[in-house]
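Undergrad: here you go, sequence then predicted model.
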Amino acid sequence: MATNPELNPLITTFPPSGTQSLPTRKIRVIGVPLDMGASRRGVDMGPSAMRVAGLEARLEALGHQVKDGGNVAVEVAETQNVGSPNARYLKQIADTCTRTAKAVTKALEDGMTPMVLGGDHSIAVGSVSGVAEFYRRQNQKIGVIWIDAHSDINTPDTSPSGNVHGMPLAALLGMGPEQLTNVLGYSPKISPENTVLVGVRDIDPAERANIRRAGVGEVYTMRDIDERGMRAVMEEALRAAGRGTAGYHVSLDMDWIDPEDAPGVGTPVRGGATYREAHLAMEILADHGRMLSFEIVEVNPVIDEHNRTADLAVELACSAFGKKIL
């Protein structure tokens, strides 16, 4: 019996296990080891933990070209003035976000897909601003898929903690202090109708009002995922974020996943997405092919178990960039 596919048309050759059939990308990894936006310290080590988990090698195994751009400069919290208790370390966070935005814009100018590693979720002000700026120059707008246990749409006036990692989405929509809303000199960065929250389950009372005031297009809670399933939710979310846009930025907070699977996160909340639900969401993202940029935040090795959460973060990044089961 012939075993050469050229001699036997019934034999199909398959790519090696773990490879993907989607177009390959040039990816630039950008670390932002910031942990001044939260009360619990440790997420500044998140970028290193994900690198140690083999991020670059595992993406390259899928056929992508990966260049690690190093870390954005971040001040050390112990050397800084906290500032206002309503928005702790606001100036330092805004400065870091400005540097992050410029690094992200530069990656896109160089024809690369930015992959930003946090750090706490306040860095998203920089990540999204950089992507939005690049496409604004081309008279295009972007959508945002915000995958998180929290809505992060507080302002200094509504925040019960003063932690800026609970404010980035508000800032990107033009709400909150000028230091954050006006990064790169304009505001807002995104339109509410193209902003989608996925998997939220812990929202402050004032944030509910802020969501309505901002006019956020789609908000999918964990109940929606429970009742309707991840596929239906993600398909609708991607349609909303992609409508009339160049594509979308994906901001993945690892606390979206249940602490059983992701124990090492900045603000764990029970009842999150399961391991397979999380992978399915990323696989659907890859299938649509309109992701412009990607970030993973809130990995905290200090409270992790044998780097489990960072390893899962890298797995999910691979699924988002096209890794298939078969």
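TA: Yep, that arrived. Treat the numbers as computed from the prediction; the structure is a model and nothing was measured.

Undergrad: when you work out contacts or count neighbours from here on, use the C-alpha atoms and nothing else.
TA: Noted.

Undergrad: the closest residue in space to residue 81 that isn't next to it in sequence: how many residues sit nearby?
TA: The spatial neighbour of residue 81 that comes closest, neighbours along the chain excluded (C-alpha to C-alpha, 6 or more residues apart in numbering), is residue 89 at 6.9 Å. If you count neighbours by other C-alpha atoms under 10 Å, residue 89 ends up with 22.

Undergrad: take a look at this one as well, against the first:
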Amino acid sequence: MRKISIIGMPMDLGQMRRGVDMGPSAIRYAGVVERLQTLFDVIDDQGDIAIGRPEVKIDPESNLRNLELVAEKSGLLAEEVDNIISTGAFPLVLGGDHSIAIGTLAGVAKHYKKLGVIWYDAHGDLNTAETSPSGNIHGMPLAVSIGEGHELLTNIGGFTPKVLPENIVIIGARCLDDGEKKLIKEHGIKVYTMHEVDRLGMARVMEETIGYLKERTDGVHLSLDLDGLDPTDAPGVGTPVTGGISYRESHLAMEMLAESDIITSAEFVEVNPILDEKNKTAIAAVALMASLFGDKLL
């Protein structure tokens, strides 16, 4: 029996542009529950984790924005994801800014000895307090998950790291800070930039990614930032970067992941309806989810 549980994480504490907290609502409005009902035997929308409207605070020591609040809310998400997996359901998390991945991965990693991660994103999200130009935690979740960063974040769930660098594949990168490039080289993280996507083609990129992760992991988490897509296809994101992955290439990627049957948890993040065009980005997110879970034309 195929079971999926949806949890919304309407958090915008990891960055400065308001509106991304409405991402889960936009995705639901785009019909995510109705679209996935035909693909699962049981679908349970558990609603949203309560974030509230806390005052923005800058940590005086680290200069990180909303450090304690992000840590607190990430801990709540980790518990929810942990519980969902314990029931035998597939956890699907709706964001929210990409800092929510800190909590998602903390909950998922408890259930796998060799967790793999596909980071589908224009950015590496491998900054730390020392390398971040902005202090925004949504640029740090992957670093945090490999044990690099503030201990309030790296120790969520009571253990670190959540994932080993050699079990990560970044797809679609086209905006990396100097500190992130250094970390990628130091840890040997596998990255397919847009250069590789263009040169090899998405089919080859996904074949290599699936083969690479199948060999070394016992579960794979997909963390899909909608800014991985080109802004023409997904305009409603906080940090758009031109020259991204196309809508059709993204569908192919999701279809190939569905065929491979390696994805054990997923999150779709950074949908910002305030910056969107007629909910276009949330609609794209729902369509990609359907492909990920096996929806086919014929």
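TA: Thanks, I have the structure now. Only a predicted model underlies this, so the values are computations on that prediction, with no experimental measurement involved.

Undergrad: map the residue nearest to residue 81 of the first structure across to the second structure for me.
TA: Counting by TM-score structural alignment, residue 89 of the first structure lines up with residue 66 in the second structure.

Undergrad: ditto for residue 304 of the first structure
TA: Applying TM-score structural alignment, one finds that residue 304 of the first structure aligns to residue 276 in the second structure.

Undergrad: spatially nearest residue to its match, not counting backbone neighbours?
TA: Using C-alpha to C-alpha, 6+ apart and skipping the chain neighbours, the partner closest in space to residue 276 of the second structure is residue 236 (3.7 Å).

Undergrad: what of residue 62 of the second structure?
TA: Of all residues not flanking residue 62 of the second structure in the chain, residue 129 sits nearest, at 6.1 Å (C-alpha to C-alpha, 6+ apart).

Undergrad: residues in contact with that neighbour?
TA: By C-alpha atoms under 8 Å, 6 or more residues apart in numbering, residue 129 of the second structure lies in contact with 62, 63, 64, 135, 149, 150.

Undergrad: at 10 Å instead, please
TA: For residue 129 of the second structure, the contacting residues are 61-65, 135-137, 139-140, 148-150, by C-alpha atoms under 10 Å, 6 or more residues apart in numbering.

Undergrad: over to residue 54 of the first structure?
TA: Residue 54 of the first structure is in contact with 60, 310, 311, 314, 315, counting by C-alpha under 10 Å, 6+ apart.

Undergrad: one step back: touching, the match of residue 89 of the first structure and residue 74? I think so.
TA: No: taking C-alpha atoms under 10 Å as the definition, residue 66 of the second structure is not a contact partner of residue 74, at 11.8 Å.

Undergrad: which residues in the stretch 51-200 of the second structure form helices?
TA: In the stretch 51-200 of the second structure, the helices defined using DSSP state H, counting those that start in this stretch lie at 67-86, 101-108, 141-145, 151-154, 178-187, 194-200.

Undergrad: returning to what we had before: number of nearby residues for the residue nearest to residue 276 of the second structure?
TA: Applying other C-alpha under 10 Å, we find 27 residues neighbouring residue 236 of the second structure.

Undergrad: these two touch, right, it and residue 281?
TA: Yes: applying C-alpha under 10 Å as the test, residue 236 of the second structure and residue 281 come out as touching, 5.5 Å apart.

Undergrad: any residues in contact with both of these two?
TA: Common contacts of residue 236 of the second structure and residue 281, defined by C-alpha under 10 Å, 6+ apart, comprise 23, 226, 227, 270, 271, 272, 273, 275.

Undergrad: make a markdown table from these and add secondary structure to it.
TA: Converted to a markdown table, those look like this (DSSP: H, G, I helix; E, B strand; the rest coil):
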| residue | secondary structure |
| --- | --- |
| 23 | helix |
| 226 | helix |
| 227 | helix |
| 270 | coil |
| 271 | coil |
| 272 | coil |
| 273 | helix |
| 275 | helix |
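
Undergrad: quick one: which of these is most hemmed in?
TA: Neighbour max across these (other C-alpha under 10 Å) = residue 271, 36 neighbours.

Undergrad: sorry, back to before: where's the counterpart of the residue nearest to residue 276 of the second structure in the first structure relative to residue 41 of the first structure, distance?
TA: Using TM-score structural alignment as the criterion, residue 236 of the second structure maps onto residue 264 of the first structure. Separation of residue 264 of the first structure from residue 41 of the first structure (C-alpha to C-alpha, to the nearest Å): 12 Å.

Undergrad: give the residue farthest from the middle of the second structure.
TA: What lies farthest from the middle of the second structure is residue 298; by C-alpha atoms, centre = their mean that is 28.8 Å.

Undergrad: just the strands in the stretch 101-250 of the first structure please.
TA: Ranges of strands in the stretch 101-250 of the first structure, per DSSP state E, counting those that start in this stretch, are 113-118, 143-147, 195-200, 218-221, 248-253.

Undergrad: let's have those strands in JSON lines, adding distance to residue 75 of the first structure.
TA: What follows is those, written out as JSON lines (distance: least, C-alpha to C-alpha, whole Å):
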{"stretch": "strand 113-118", "distance to residue 75 of the first structure": "14"}
{"stretch": "strand 143-147", "distance to residue 75 of the first structure": "26"}
{"stretch": "strand 195-200", "distance to residue 75 of the first structure": "30"}
{"stretch": "strand 218-221", "distance to residue 75 of the first structure": "34"}
{"stretch": "strand 248-253", "distance to residue 75 of the first structure": "22"}
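
Undergrad: now render those strands as CSV, adding mean neighbour count and distance to residue 79 of the first structure.
TA: Shown next, in CSV, are the strands of the stretch 101-250 of the first structure (neighbours: other C-alpha atoms under 10 Å; distance: least, C-alpha to C-alpha, whole Å):
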stretch, mean neighbour count, distance to residue 79 of the first structure
strand 113-118, 27, 20
strand 143-147, 27, 32
strand 195-200, 26, 34
strand 218-221, 19, 39
strand 248-253, 25, 27
